[in-house]
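> Need coordinates for the following:
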Amino acid sequence: MRLDLDAVSVALGGRPILDDVSLTVHSGQFVALAGPNGSGKSTLLRTIYRARRPDSGTVRLDGHDLWAVPAAETARHIGVLMQEQHTGFEFTVAETVALGRTPHLGLFDRFTRADHAAIDDAVERTGLTAFLRRRVGELSGGERQRVLLARALAQQPRLLVLDEPTNHLDLRHQLDLLELVRDLNVTVVAALHSLDLAATYADTVAVLQDGRLVAHGRPLDVLTPETIGEVFGVDATVHHDAGSARFVLRPQCVCPDERCHWSCRTRVAEVSADAG
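Down below sits the predicted model:
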């Protein structure tokens, strides 16, 4: 599923949250949204999964205006994993994952063999087979995140929207989740705080700052020390290795001596000690 955002703007309480954002996500592409808190990432995702109608501009799925398509149809094609997503804690894992098939069912329809196959596949992919009888409220935050991902996968979406999907997950499960998502052969738009994960798993990275799209392209072309410094307000060193990148980040130095490379902090400490 191809996604096109054309001059999308959103304001809340008279304050601009998104400002004239245009972005194309090609079918099967994994695009990571990067940017500091308040840059508009979550709001942009909400315009994509139809939770917030843009004040101006259009969102198109395969060339069709999102808001001209019946909501039931878009629900069948767009899977969502939000940053803070609450579900019925009294439900079992099996019941929760099965909810992913709801958009495909009529009011009185029963699960078909295809529905059960989709649910079983989602459970297996997310490693939840041993958890099926447990109630969601008994699980850890990371385990609940995997349940919600399984629910989204059971939906068999063509477009998967993820808002900080690695929250609450330990390092191994962060990697497992993104490996899984990358191999789904669906279009993915994900907001990611970790630049390392964005550079490793995304085909392209879109960087937002103050509601505007300031950079978009291949991770190694976009996530440069200059862009990271300007957008995030940190000093960045980028190490390239076999086509991947590793980032070393520090608070920006305010010393007037541009050659100090943080040695000024040692000098300041020494001067303060001598003065004392």
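> only C-alpha atoms for contact and neighbour calcs from this point on.
Fine.
> quick one, helices of the stretch 1-150 of the chain?
41-48, 71-77, 93-98, 113-125, 141-154 (DSSP state H, counting those that start in this stretch).
> so which of those helices gets nearest Pro225?
When these are ranked by proximity to Pro225, the top entry is helix 41-48, at 20.8 Å, counting by CA to CA.
> Report all helices and strands that that closest one contacts.
With contacts defined as 3 or more CA pairs under 8 Å, 6 or more residues apart in numbering; DSSP states H and E, the packing partners of helix 41-48 are strand 15-25, strand 159-163, strand 187-191.
> Which one, of the helices of the stretch 1-150 of the chain, ends up nearest to Leu195?
Among the helices of the stretch 1-150 of the chain, helix 41-48 comes nearest to Leu195, with 14.3 Å by CA to CA.
> let's see this one next to it:
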Amino acid sequence: MEKKFENKVALITGAAAGIGKETALQFIQLGAKVIISDINETEGQKTTEEIKSMGGDAHFFRCDVAEAKEVFDLVDFTKKTYQRLDFAINNAGISGKLSPTINYPIEEYLKVIAINQNGVFYGMQAQLKTMLAQGNGCIVNIASVAGLRGMPMSSPYAASKHAVIGLTKSVALEMASKNIRVNAVCPVFTLTNMVENMFVDRPEFEEKLRLGIPMKRYGTVTDIANQIIWLCSDESSFITVTDIANQIIWLCSDESSFITGQSLTVDGGMMAG
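The predicted structure is shown next:
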């Protein structure tokens, strides 16, 4: 496999399992060095040791993204460990409870916003300082299709993901002339422990959502990781004929097998504003 990210450094939050872990494994296979971050220290350390057993270069840092100081400490740790930060994947998030808005617990609402929305803001603020100093970088925020439409029974989650998209577009415009790209990935429900736990008490809701997906299946962590990796690559960098061809080739590949019905812009950030 081509080591196209050799000597590059990726920081991934929520990387102990699921989408974050799969993304970390793909970065390692492509030659990158990876900082694994998660609030779950036990599972985060396991993922880090798994990567090291494969010959990969990785370090773990426990971080609660709802706490601004911890997020800034995480980025400082990355700089001290590898002296740079090329890719930042703000993936940590929670689904919250399934409940009508009228009965939604205020404490749970605040927790969802603190992790899903505030965590991305804190992350980008810290990451951008390092990327601006080195003159380049790429940030990928994990949003959701719930950030593009309403989501009954989970309005706080939908609100937090709408916010992630708004933050992404705004920061992309701020950084467009600074050689820093900022994008969001908006997965449909993906087969992770977080999603499975969300439906433990509401199996009928799970079936309704799954059948509402035209492909009649959920995304996999590999589907989402493939898109994250592509967004971090030079193949998605700007708008020459080669850039357009790169996107065409990727859309024709197995790596994009769960993407259909989309109009993907390649516009240097024009549509973000």
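> Quantify their similarity with the TM-score.
Counting by TM-score structural alignment, normalised by the length of the second structure, the TM-score of this superposition works out to 0.34. Behind it: 152 aligned residues with a CA RMSD of 5.8 Å.
> hmm, back to that, and of the helices of the stretch 1-150 of the first structure, who's closest to Glu270 of the first structure?
Of all the helices of the stretch 1-150 of the first structure, it is helix 41-48 that lies closest to Glu270 of the first structure, at 42.4 Å by CA to CA.
> Relative to Leu213 of the first structure, which of the helices of the stretch 1-150 of the first structure is closest?
Proximity of those to Leu213 of the first structure was assessed by CA to CA; the nearest stretch is helix 41-48, lying at 10.0 Å.
> Thought Leu220 was touching Ala245 of the first structure, still the case?
Yes. Applying CA atoms under 8 Å, one finds Ala245 of the first structure in contact with Leu220, separated by 7.1 Å.
> Quickly list what's touching both of the two.
Taking CA atoms under 8 Å, 6 or more residues apart in numbering as the criterion, Ala245 of the first structure and Leu220 both touch Ala199.
> neighbour-wise, which of the two wins?
In terms of neighbours (other CA atoms under 10 Å), Ala245 is the more surrounded of Ala245 of the first structure and Leu220; the figures are 19 against 16.
> Tell me which residues touch Thr266 of the first structure, please.
Taking CA under 8 Å, 6+ apart as the criterion, Thr266 of the first structure is in contact with no other residue.
> Reduced to three states, what does it come out as?
Counting by DSSP: H, G, I helix; E, B strand; the rest coil, the backbone at Thr266 of the first structure sits in helix.
> who touches Leu167 of the second structure in this structure?
Under the criterion of CA under 8 Å, 6+ apart, the contact list for Leu167 of the second structure reads Phe121.
> again, 10 Å this time
Contact partners of Leu167 of the second structure, counting by CA atoms under 10 Å, 6 or more residues apart in numbering, are 117, 120-121, 124, 141, 161, 182-184.
> So which of the residues you listed is the closest to Glu204 of the second structure?
Closest approach to Glu204 of the second structure among the contacts of Leu167 of the second structure (CA to CA): Lys161, at 23.6 Å.
> now Gly123 of the second structure, nearest residue through space, not along the chain?
For Gly123 of the second structure, ignoring the flanking residues on the chain, the nearest one in space by CA to CA, 6 or more residues apart in numbering is Val71 at 6.1 Å.
> my guess is that neighbour is in a helix, correct?
Yes. Assessed with three-state DSSP, Val71 of the second structure lies in a helix.
> number of nearby residues for it?
Val71 of the second structure is surrounded by 26 other residues when neighbours are defined as other CA under 10 Å.
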